[in-house]
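S.K.: My questions concern the predicted model and sequence given below.
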Amino acid sequence: MFVISNLILAIAKVLQIFIYFEMTCVIVSTILSWITPYHYYPLRQFVDGVSSIIIKPLRRLIPPIGPVDITPMVAILILTFLDIFLVRTLIDLAGVLR
């Protein structure tokens, strides 16, 4: 049973790393969006591409409130929920199976 436990724990940890990386990209993309000279910078294109995984679908659902776009904040809240609920549930499940 420990093999399944280790597999679930590994999946949870990889998912957690992806969630943290996605959160970081959303934050960096938001900060870089305020700096217009770096629009075609390769790092910005990479960060925007990674953060668009969650930002694009949310922008279709959440309209901007005047000049303010709250989509990055909602994305971070969703990613935090996934980290707290899904990842911790998988880690607890792996602990029970041990």
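M.R.: Now that the structure is in, tell me what you want to look at. A quick note: this is a predicted structure, and the numbers were derived from the prediction, not measured.

S.K.: Please make it C-alpha for all contacts and neighbour counts, starting now.
M.R.: OK.

S.K.: longest helix anywhere in this structure?
M.R.: When the chain is parsed with DSSP state H, its longest helix is helix 2-33.

S.K.: putting a second one here so we can go through both:
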Amino acid sequence: MTGFVIFILDGILGIAYWAIIISAIMSWLIAFNVINTHNRVVYNIHYTLDRITGPILEPFRRLIPTLGGIDISPIFALLIISGMRRFLIPMAANGLYPILG
């Protein structure tokens, strides 16, 4: 049971990690007019990724100012998510094994 819970938590964090990366790359492509949000598919993908990553990035955006118009909050969010996946998930697994088996 514990292995399944850890698997789900790691999967959710992995999806959030890749959603932030794809959202950042897509925002650069939109800013440099490589892709256009007038295309309905591009707009829907961008909107969905923004809805997924917005709640994750918002606390970082409140704390970290933009540097010359560049939002560096995704970098810090990715560092936190990587740390959670590498350090906190194994610690949680060790704590959950005696409880859940």
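M.R.: Yes, it's here. Nothing here was measured: the structure is a model prediction, and the numbers come from that model.

S.K.: Which other helices and strands does the longest helix of the first structure contact?
M.R.: Helices and strands touching helix 2-33 of the first structure, by 3 or more C-alpha pairs under 8 Å, 6 or more residues apart in numbering; DSSP states H and E, are helix 42-61, helix 71-82, helix 88-97.

S.K.: residues making contact with the shortest one?
M.R.: Helix 88-97 of the first structure is contacted from outside by Met1, Phe2, Ile4, Ser5, Asn6, Ile8, Leu9, Ala12, using C-alpha atoms under 8 Å, 6 or more residues apart in numbering.

S.K.: Tell me the most packed of those, by neighbour count.
M.R.: Highest neighbour count within the contacts of helix 88-97 of the first structure, by other C-alpha atoms under 10 Å: Ala12, with 22 neighbours.

S.K.: That residue contacts Ile84, doesn't it?
M.R.: No: Ala12 of the first structure is beyond contact range of Ile84, at 11.1 Å (criterion: C-alpha atoms under 8 Å).

S.K.: Can you point out the buried residues in the longest helix of the first structure?
M.R.: Buried residues in helix 2-33 of the first structure, counted by 16 or more other C-alpha atoms under 10 Å: 5-6, 8-9, 12-13, 15-16, 19-20, 22-30, 32.

S.K.: Next one: the aligned residue in the second structure for Cys25 of the first structure relative to Gly3 of the second structure, how far apart?
M.R.: With TM-score structural alignment as the criterion, the equivalent of Cys25 of the first structure in the second structure is Ala19. Ala19 of the second structure is 24 Å from Gly3 of the second structure, where distance means C-alpha to C-alpha, to the nearest Å.

S.K.: And Asp10 of the second structure, by the same measure?
M.R.: In terms of C-alpha to C-alpha, Asp10 of the second structure sits 10 Å off from Gly3 of the second structure.

S.K.: One more: Pro55 of the second structure?
M.R.: According to C-alpha to C-alpha, Pro55 of the second structure and Gly3 of the second structure sit 27 Å apart.

S.K.: How about Pro65 of the second structure?
M.R.: Counting by C-alpha to C-alpha, the gap from Pro65 of the second structure to Gly3 of the second structure is 39 Å.

S.K.: Cool, thanks, talk later.
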